[in-house]
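Chemist: Provided below for reference: sequence and predicted model.
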Amino acid sequence: MERKRILITGAAGFLGSHLCDRFIKEDFHVIGMDNLITGDLRNIEHLFKLENFEFYNHDVSKFVHVSGDLHYILHFASPASPIDYLKIPIQTLKVGSLGTHNLLGLAKAKGARMLIASTSEVYGDPSVNPQPEEYWGNVNPVGPRGVYDEAKRFQEAITMAYHTFHGVETRIVRIFNTYGPRMRLNDGRVLPAFIGQALRGEPLTVFGDGSQTRAFCYVDDLVEGIYRLLFSDYVQPMNIGNPDEITIREFGEEIIKLTGTDQELVCHPLPTDDPKQRRPDITKAKAILGWEPKVSRQEGLKITYEYFKSLPDKEIQHKDFTYYNK
C-alpha cells in the first residue's frame, strides 16, 4: 500500500523535527519544509538518508507548491520564542498570515487535511485560570508580543474561514509551554534560559517577583496529542498542554536542584504584557482524544538537562539573548 504523504512546515525546528520523527515512525512519506530562519538542519539530518523523507528550503510566506498527492499538512512554521519574534516581527506576522493562507490554498487544491499550530498566547494575560478553549483572551494587539499573539489569532480565524466557507478539513491545536531535546539553549524561553545560566554558573534571572505561573509539557506528550487531534473529527481549537502549574520562582529552584548548583535567583523588572498565569484546561483533550500528559516534569527535565549538557561548550557559553517568562 502506498504511503500517505504529509507536509510539515517548520520541519527543522524544535516541534517540527519531533513531528517529522513521529510521522516517519508511522510510515508516512514526510515532506519537510523550512526556511531555516530559526530552524536547524541538525534536528533532522538523521532523516536525510531515508527514502520516505524529503526536505525543501522554502519560505511558506511565498507560494507553496508540492507535486503529486498530498494527504495532510502540519503548519508549524513560525518563530515561537520571544527573542525570535521580537527580532523578526514582520516575518512572524507574515508566516502566520500569508504562510497560513498559502498552505490553506494548497490544502484546498489537494484535498488535504490541515492542522495549524496555534498557541496559548492567544489567551494573552488571562483573567481566568486555567484557560478553557471558550476563553477569548486578553491580548494587547500593539504591544511587543502582539506580532506573535495576533499572527496566531489571525491564523485561527482564516483556518476556520477556510473550513466553513471552502469545506477544507482543518484542525487547530493551542500549544502550551513545551520543552525537551532540540530546544535552542538561548532562545529566550524560561526553561532553556534557566538551564543555560545554571550550566554557566550564573544567577538565574527571574522577571517580576517570580509569582507568575507556567505549566510545562514534555515534547513527546505534545506530539501524541497533536497526532490524535489530526486524526480526530474535532474542528474547534483544542488545548494541548500539561496542567501541572508552577510559579517561575519555584521552577527556578527546581532547576537549581536538578543541576546540583548553588546559584541564587535574581529578580528583574517584568517585561511588557508578560502573562501572569498560564495553565491549560485539557477537559476537551481528555474527553475527545483520550489524551493527557504522561511524562512528569521531574522525568522530562532530567532528559532535557542531559541534552543541554551534551551541547558543544561554545553553545552553552553563548549568551546573546533576552529571556522572557515563556
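Modeler: That came through, no problem.

Chemist: please count neighbours and contacts with C-alpha atoms only from this point.
Modeler: Will do.

Chemist: touching the helix or strand encompassing Phe165 from outside, list them.
Modeler: Assessed by DSSP states H and E, Phe165 sits inside helix 146-166. For helix 146-166, contacts defined as CA atoms under 8 Å, 6 or more residues apart in numbering pick out 80, 85-86, 89-90, 92-97, 100-101, 104, 108, 116, 118-119, 121-122, 124, 139-141, 168-170, 172, 237.

Chemist: which of these fall in helices?
Modeler: Tyr85, Leu86, Pro89, Ile90, Thr92, Leu93, Lys94, Thr100, His101, Leu104, Lys108 (DSSP state H).

Chemist: got another, please set it beside the one above:
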Amino acid sequence: MKRVLVTGGAGFIGSHLCERLMARGDEVLCVDNFFTSRRQNIVHLRDNPLFEFMRHDITWPLYVEVDQIYNLACPASPVHYQFDPVQTTKTCVHGAINMLGLAKRLKVRILQSSTSEVYGDPAQHPQTESYWGNVNPIGPRACYDEAKRCAETLFFDYYRQHNMQIRVVRIFNTYGPRMHPNDGRVVSNFIVQALKGEPITLYGTGNQSRSFCYVDDLVTGMIAMMDQDELVGPVNLGNPGEFTILELATLVKELTGSSSEIVYQPLPQDDPVRRRPDISLAKAKLHWEPTIPLRDGLARTVAFFRELLAAG
C-alpha cells in the first residue's frame, strides 16, 4: 500500500485516477481548490477509509507525507484557463515548483500531467515526443501552453540537478463521465447542446481533426508510467484514432438522437488545425495503448450527461 498525493484530484481526470488508485489498495490524499473541479466528482469516495481530501491551492507550499505524487492541478479547457490567465500560469509554474520541492524533500517519485498543447499548432503530424512544437508565446492560449512547457522544463531541471525521480506524460484530448458541462471542450459542448436540442456549434470548417482518448484508457497509461522504473518521459498518452470535428458532431447527434442543427463559427486564434499523438513510445515501453473505441466511450459519456441534465 502506498500513500499517494493527487493534486487536482477532484477534477475530471483526477477523480478517475483517485478511484483507480484506491481500487488497487492505495491510500489517496486528494488535493484541490475547486477552481474548475466539482465536489460531485469525489462525493462517492468520501466514506472510503482510503480517501482523504484537502482543500488547497498548490501555488502555495504543501507540507504532507506521501510516497508518490501525481501533479494534475490546473484548469485544462480554454474557457477556464483563459478566465484568469495569470493564475493559470502561476498554477502550472509555482505549482510545479512547490510539488517538486515536496517530492525532493520526501525523496519520492512525481508525475507531471503535461499536455499535447505543448506542441501548439503542430507543423509535424502525428506529433512525436521529439517534436519541439509551434507555440505562440503571447497569444490567448499561451498562459496554458507556455506554462505547461515551463513546468516540463522545471521537472527536467530538477531531474538533472537533483537526480529526482520524475515522470512526464503529455495528455491528448481526453473525454468521459465527470467532464465539466460548461468547460467549453468540444465533446462536452456537443453532447450538452445535442441533449438540450440547441444548435451544435462548430468552430472553423469542421475539417480540423482531433484524437479522443477515453478517460479509463488514459488513467491506465498514467499509472503504467508512474509504476515503471525505466522511462522518465515525456511520453504521449492519447488515442491515435483521428476524427474531424464534423465527424464527432455527426456521431454525437446519432448517439443522442438529437435533431440539433450544426452551425459554424469562426475558428479561435491559435486553435490547432490537426492533433494526433504518435504513441510508439508508450506502446514499446509501457505496453500501453487505448482499447475503448470512440463510439463506445461517447455512449458512456452521453449517458452521464443525460443523467446530469435530468437531475438539474
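Modeler: Thanks, I have it. Computed from a predicted model, the values in this text were never measured in an experiment.

Chemist: on that earlier part again, got a PyMOL select line for the buried ones in the ones in helices among the contacts of helix 146-166 of structure 1?
Modeler: A single PyMOL command is used to select the members of these judged buried by 16 or more other CA atoms under 10 Å:
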select buried, resi 85+86+89+92+93+94+100+101+104+108
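
Chemist: which residues in structure 2 does the helix holding Phe165 of structure 1 align to?
Modeler: The aligned range for helix 146-166 of structure 1 in structure 2 is 142-162, by TM-score structural alignment.

Chemist: mean shift between that stretch and structure 1?
Modeler: For stretch 142-162 of structure 2, the mean deviation from structure 1 after alignment is 0.5 Å (mean CA distance after the TM-score superposition for structure 1).

Chemist: buried set for that stretch?
Modeler: Quick answer for stretch 142-162 of structure 2 (16+ other CA under 10 Å): 142-152, 154-156, 158-159.

Chemist: where in structure 1 does stretch 34-54 of structure 2 fall?
Modeler: Under TM-score structural alignment, the match for stretch 34-54 of structure 2 is residues 36-56.

Chemist: list the buried ones in the matching stretch?
Modeler: Those would be Leu36, Ile37, Thr38, Gly39, Asp40, Asn43, Ile44, Leu47, Phe53, Phe55, for stretch 36-56 of structure 1 by 16+ other CA under 10 Å.

Chemist: wait, Ser211 of structure 2 sits on Leu237?
Modeler: No: counting by CA atoms under 8 Å, Ser211 of structure 2 does not reach Leu237; the two are 10.7 Å apart.

Chemist: any shared contact partners between these two?
Modeler: Joint contacts of Ser211 of structure 2 and Leu237 (CA under 8 Å, 6+ apart) are Phe172, Pro277.

Chemist: what residue in structure 2 is paired with Arg22 of structure 1?
Modeler: In structure 2, Arg22 of structure 1 lands on Arg20 (TM-score structural alignment).

Chemist: contacting residues around its match?
Modeler: Val219.

Chemist: distance from the chain centre to the helix or strand hosting it, please.
Modeler: If you go by DSSP H and E, Arg20 of structure 2 is part of helix 12-23. Computed by CA atoms, centre = their mean, to the nearest Å, the chain-centroid distance of helix 12-23 of structure 2 equals 13 Å.

Chemist: for it, buried residues please.
Modeler: Quick answer for helix 12-23 of structure 2 (16+ other CA under 10 Å): Phe12, Ile13, Gly14, Ser15, His16, Leu17, Cys18, Glu19, Arg20, Leu21, Met22.

Chemist: do the same with stretch 164-177 of structure 1
Modeler: For stretch 164-177 of structure 1, by 16+ other CA under 10 Å, it's Val168, Glu169, Thr170, Arg171, Ile172, Val173, Arg174, Ile175, Phe176, Asn177.

Chemist: what does stretch 277-292 of structure 2 give?
Modeler: Pro277, Asp278, Ile279, Ser280, Leu281, Ala282, Leu286, Trp288, Glu289, Pro290.

Chemist: now do the end-to-end distance for it.
Modeler: 16 Å (CA to CA, to the nearest Å).

Chemist: equivalent analysis for stretch 175-182 of structure 2, please.
Modeler: First-to-last residue span, stretch 175-182 of structure 2, CA to CA: 14 Å.

Chemist: let me see the contact set for the equivalent of Ile116 of structure 1 over in structure 2.
Modeler: Under the alignment by TM-score structural alignment, Ile116 of structure 1 pairs with Gln112 in structure 2. For Gln112 of structure 2, the contact set (CA under 8 Å, 6+ apart) comprises Tyr70, Asn71, Leu72, Glu152, Phe155, Ile166, Arg167, Val168, Val169.

Chemist: re the thing from before, Ser211 and Leu237 of structure 2: who's more crowded?
Modeler: Leu237 (33 against 20; other CA atoms under 10 Å).

Chemist: need the nearest residue in space to the equivalent of the more buried one over in structure 1, chain neighbours excluded.
Modeler: Mapped onto structure 1 by TM-score structural alignment, Leu237 of structure 2 lines up with Ile240. Counting by CA to CA, 6 or more residues apart in numbering, Ile175 is the residue found nearest to Ile240 of structure 1 once chain neighbours are left out, at 5.4 Å.

Chemist: okay, the one you found and Gly188 of structure 1: tell me how far apart.
Modeler: On the measure of CA to CA, Ile175 of structure 1 and Gly188 of structure 1 end up 17 Å apart.

Chemist: and Pro312 of structure 1, by the same measure?
Modeler: 19 Å.

Chemist: of these two, which one has the most company?
Modeler: Gly188 (23 against 9).
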